[in-house]
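1. Sequence plus the predicted model coming up.
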Amino acid sequence: MEIPEQDAAHMARAVELAGHGHGTTTPNPVVGCVVLDAAGQVVGEGFHAYAGGPHAEVVALAQAGERARGGTAYVTLEPCDHTGRTGPCSRALLDAGVARVVIAVSDPNPKAAGGAARLRDHGVAVTSGVLAGAAERVNEEWLTYARLRRSHVTWKFAATLDGRSAAEDGTSQWITSPEARADVHRLRAASDAIVAGIGTVLADDPHLTARPNAAQGHSGVPSIDSVSRGETVRVVVDPEGRTPQSARVLDDHAPTLVAVAEDVETELKADLLRLPRHAGGLDLHALLRELAAREIVSVFLEGGPTLAGAFIGQGLVDRVVAYLAPAVLGSGPAALGAAGVRTIGEIHRLTFDEISPIGPDVRLIARPAIQPGRET
């Protein structure tokens, strides 16, 4: 489909606006909207800032007022057609008298879908699929959650150029720079859950929390501290229930779930999540389904190579964020453990989306070449 230049430009702006909602909308999607008047001038812009707050279309229409009548609305996700904590956006667009609506991605949630059909039924011209790839990318966490009924997983690791995550004696502080570590805290704060394995808990006794204000957004964009959202949940994957009662991950700084095997006996006083066993560990598909049932949309996977290898091996990593330091160790643990690859034909292929300097380090963002549940 050949996209008119004007449609592409306005949808690109809507995608940019949608990104401002990262980290504050769970369990809702991030959505951006741009409204033009009948003459083609931008008269309203908006994004969904927090769950329970006004949707992107409502914000943009309020800004546009009567100037929206006869105009066009560009929306990154199909306008909802149901009443939840807010009213249906399809009705808001009809009431505003918008003549045309341009949509990037259809809503996969059957409870909310149907907005495009309702608009068409009432004489509104609807165009779908404009910049679908970009809109999918900005909303990938929620789309994974909605389509696959599991949490979206970002695996983060820091390593030397030769792929070592620690020295031979186990020391690892600090391989990367303060700038890279600050970026990690920003990503942590924008996630619904931080996941680590029992090996990391026993070796490092981490807090698994994000620093305050780490998710501060662009100018005029609400920070995590200024909107209504739940705390980031800490999750320990601990099949045998070996987490010490004194572990810092069990302190009162944030809620914690400890995932244990369903048949294990443990006296651990914690919020336990009992899961089936799988390949010497836990069924991670079941873990992500259980987290999704608790409205945890996005997971930030940290910790050691064993758990990362298990997630990769079970096909459950949706995005990789790697911080590479300009240094080499020559020995020591690798960033990734066994991931189910026995021969080169079974290699896990990824595609790079971003390669950027961050302080003296380099940040790489990559995704699996084949991503289940994606439309584009």
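-> Nice, I can see it. These numbers were taken from a predicted model, which means no experiment stands behind them.
2. from here on, contacts and neighbour counts on C-alpha atoms
-> Noted.
3. Pull up the distance across stretch 155-171, start to finish.
-> Start to finish, the residues bounding stretch 155-171 are 21 Å apart (CA to CA, to the nearest Å).
4. can you pull the buried residues of that stretch?
-> Across stretch 155-171, burial judged by 16 or more other CA atoms under 10 Å covers 155-167.
5. In this structure residue 339 contacts residue 316, no?
-> No - using CA atoms under 8 Å as the test, residue 339 is too far from residue 316 to be in contact (11.2 Å).
6. which residues make contact with the host helix or strand of residue 147 from outside it?
-> Under the criterion of DSSP states H and E, residue 147 resides in helix 140-148. With contacts defined as CA atoms under 8 Å, 6 or more residues apart in numbering, helix 140-148 is touched by 27-30, 108-109, 136, 150-153, 292, 297-298, 373-374.
7. right, and the helix or strand after that helix?
-> strand 152-160.
8. what packs against that next one?
-> If contacts are counted by 3 or more CA pairs under 8 Å, 6 or more residues apart in numbering; DSSP states H and E, strand 152-160 sits against helix 140-148, strand 298-301, strand 319-325.
9. Apply 10 Å and report the result again.
-> Applying 3 or more CA pairs under 10 Å, 6 or more residues apart in numbering; DSSP states H and E, one finds that strand 152-160 contacts helix 140-148, helix 178-189, strand 193-197, helix 284-293, strand 298-301, helix 305-313, strand 319-325, strand 361-368.
10. chain center to the helix holding residue 147, what's the gap?
-> Taking the mean of its C-alpha atoms, helix 140-148 sits 9 Å from the chain's own mean (CA atoms, centre = their mean, to the nearest Å).
11. between that helix and helix 284-293, how many degrees?
-> Angle of helix 140-148 versus helix 284-293, following axes from the mean of the first three to the mean of the last three CA atoms, to 10 degrees, is 100 degrees.
12. Please verify my assumption that residue 239 contacts residue 284.
-> No - contact between residue 239 and residue 284 fails when scored by CA atoms under 10 Å: they sit 11.1 Å apart.
13. alright, now check it against this:
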Amino acid sequence: MAGSPQDAVHMARAVELAARGHGHTSPNPVVGCVVLDAAGRVAGEGFHAYAGGPHAEVAALREAGERARGGTAYVTLEPCDHTGRTGPCSGALLEAGVARVVHAVADPNPKAAGGAGRLRAAGVAVTAGVLAEEAERVNAEWLTWARLGRPHVTWKFAATLDGRSAAADGTSQWITSPEARADVHRLRARSDAIVAGIGTVLADDSRLTARPALAEGRPLRVVVDPDARTPATARVLDGAAPTLVAVAADTVTTLGADLLRVPRDGRGLDLHALLKELAAREVVSVFLEGGPTLAGAFLARGLVDRVVAYVAPALLGAGAAALGEAGVRTIGEAHRLIFDEVSPIGPDVRLVARPAPPHPRREK
């Protein structure tokens, strides 16, 4: 890691600040900033609070005022060098007279990148890479969108301790507690889109909305429905939030809904193409709530970036599994994960994990 132990302390605070923007900044990143004065004392803090609003650096510099001159700015993402709805943060830092800038992650957006170079050219000392892993994790959704051209996908499921998402007779309400269900609504509200398969819509007739009240136009509801089987009376079409029904490009339908036509991939849709289409609509984060078949299809194609599992202290012994076929033929092909969080929520346990990096192949 670049920088000093003191750099890590202030960057850790910047990461905490960045997290406050979750669910409010899309399609912009979450960013946090801490500004020290020339003596090394904290003079200002800020974070990007909403899309179109002041960037983290500007908010921190406003709080710091003249105390920023000769000081240091800690930013979780490389300061932008782009004029959009706001001016370039590199220019704001130069105007404030900051002597040193420490950033965690380079900006992958070619339109906004270059701030570090501009600062260096103007004589500002720049240190990069401090707490990069932590800053990447807090900004995982936007970085996935910017680097890969597709939304970041979080797959959520609820199951019993033996991995069942429904009983043998198909009943599934409620496996988990009210506390867990309230937490799901919180995560839904932070996402740009909620994606579910036609099987889930037909079985549960879920509205796929978030409570409490939604921000206007969010989250988008997306039904993966290759053959346009969504009933016209389905609650997902109730107008409470915008809805896209993703159908196969060759499907003939009279369904009165906003349709997104996507190429087929076998019996389903081309999920890569679906995510590219959503990314083009500035969908940065997807909350996947499809059943076991759709979840397995996303996993098999390497399109799940985070798993959030709510596990209830109950056993069924029979019934639907939480995950269907996911492209695994032998134990060596298992989708390995790294736990980021294990926490109680009501009587249940919430597990948060991300895909483990692949093991490098050994040279023979």
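-> That came in fine, so what should we check first? This one's a predicted model, so the numbers in the text were calculated from it and none came from an experiment.
14. now what about the TM-score between them?
-> Overlay of the two chains. TM-score (TM-score structural alignment, normalised by the length of structure 2): 0.97; 358 aligned residues with a CA RMSD of 1.0 Å.
15. returning to that earlier point: what residues are shared contacts of residue 339 and residue 316 of structure 1?
-> Between them, residue 339 of structure 1 and residue 316 share these contacting residues under CA atoms under 10 Å, 6 or more residues apart in numbering: 308, 310.
16. how much space is there between the counterpart of residue 107 of structure 1 in structure 2 and residue 48 of structure 2?
-> In structure 2, the residue matched to residue 107 of structure 1 (TM-score structural alignment) is residue 107. Noted for residue 107 of structure 2: a distance of 15 Å to residue 48 of structure 2, by CA to CA.
17. Neighbour count: these two, which is higher?
-> Neighbours per residue (other CA atoms under 10 Å) separate residue 107 of structure 2 from residue 48, with residue 48 holding more: 28 against 23.
18. Look up how far residue 268 of structure 2 lies from residue 245 of structure 2.
-> Residue 245 of structure 2 is 14 Å from residue 268 of structure 2, by CA to CA.
19. list residues touching both of those two?
-> Residues touching both residue 245 of structure 2 and residue 268 (CA under 10 Å, 6+ apart) are 224-226.
20. Quick one: which of the residues you listed is the most crowded by neighbours?
-> When neighbours are taken as other CA under 10 Å, the top entry among these is residue 224 (28 neighbours).
21. To which residue of structure 1 is that one aligned?
-> The pairwise alignment with structure 1 assigns residue 224 of structure 2 to residue 237, based on TM-score structural alignment.
22. these two touch, right, its match and residue 261?
-> Yes - Residue 237 of structure 1 is within contact range of residue 261, at 9.4 Å (criterion: CA under 10 Å).
23. Need the overlap of contacts for these two.
-> Common neighbours of residue 237 of structure 1 and residue 261 (CA under 10 Å, 6+ apart) are 273, 281-282.
24. so of these, which ones are in strands?
-> Cross-referencing those against strands under DSSP state E gives 273, 281-282.
25. just checking, residue 315 of structure 1 touches residue 350?
-> No - using CA under 10 Å as the test, residue 315 of structure 1 is too far from residue 350 to be in contact (11.9 Å).
26. residues bridging contact with these two, i.e. touching both?
-> 368, 370-371.
27. Residue 100 of structure 1: which of those is nearest?
-> Closest approach to residue 100 of structure 1 among those (CA to CA): residue 371, at 32.0 Å.
28. Surely the closest one touches residue 348?
-> No - using CA under 10 Å as the test, residue 371 of structure 1 is too far from residue 348 to be in contact (11.7 Å).
29. Identify the contacts common to the two.
-> Applying CA under 10 Å, 6+ apart, one finds that residue 371 of structure 1 and residue 348 are jointly contacted by residue 315.
30. In structure 2, what stretch matches stretch 257-275 of structure 1?
-> Using TM-score structural alignment, stretch 257-275 of structure 1 pairs with 244-262 in structure 2.
31. Please tell me which one of the ones in strands among the shared contacts of residue 237 and residue 261 of structure 1 counts the most neighbours.
-> residue 282 (23 neighbours).
32. which ones are touching that residue?
-> Going by CA under 10 Å, 6+ apart, residue 282 of structure 1 touches 237-240, 259-262, 274-276, 307, 310.
33. Keep only those of the residues you listed that are in strands.
-> In strands, judged by DSSP E, the following of the contacts of residue 282 of structure 1 are found: 237, 259-261, 274-275.
34. Burial check on residue 95 of structure 1, number of neighbours?
-> Considering only other CA under 10 Å, residue 95 of structure 1 is surrounded by 11 other residues.
35. Which strand or helix spans it?
-> Assigned by DSSP H and E, residue 95 of structure 1 falls within helix 89-96.
36. so how far is residue 25 of structure 2 from residue 191 of structure 2?
-> Note on residue 191 of structure 2: its distance to residue 25 of structure 2, by CA to CA, is 11 Å.
37. quick one, which of those two is more surrounded?
-> Set residue 191 of structure 2 next to residue 25 and count neighbours by other CA under 10 Å: residue 191 wins out with 26 against 19.
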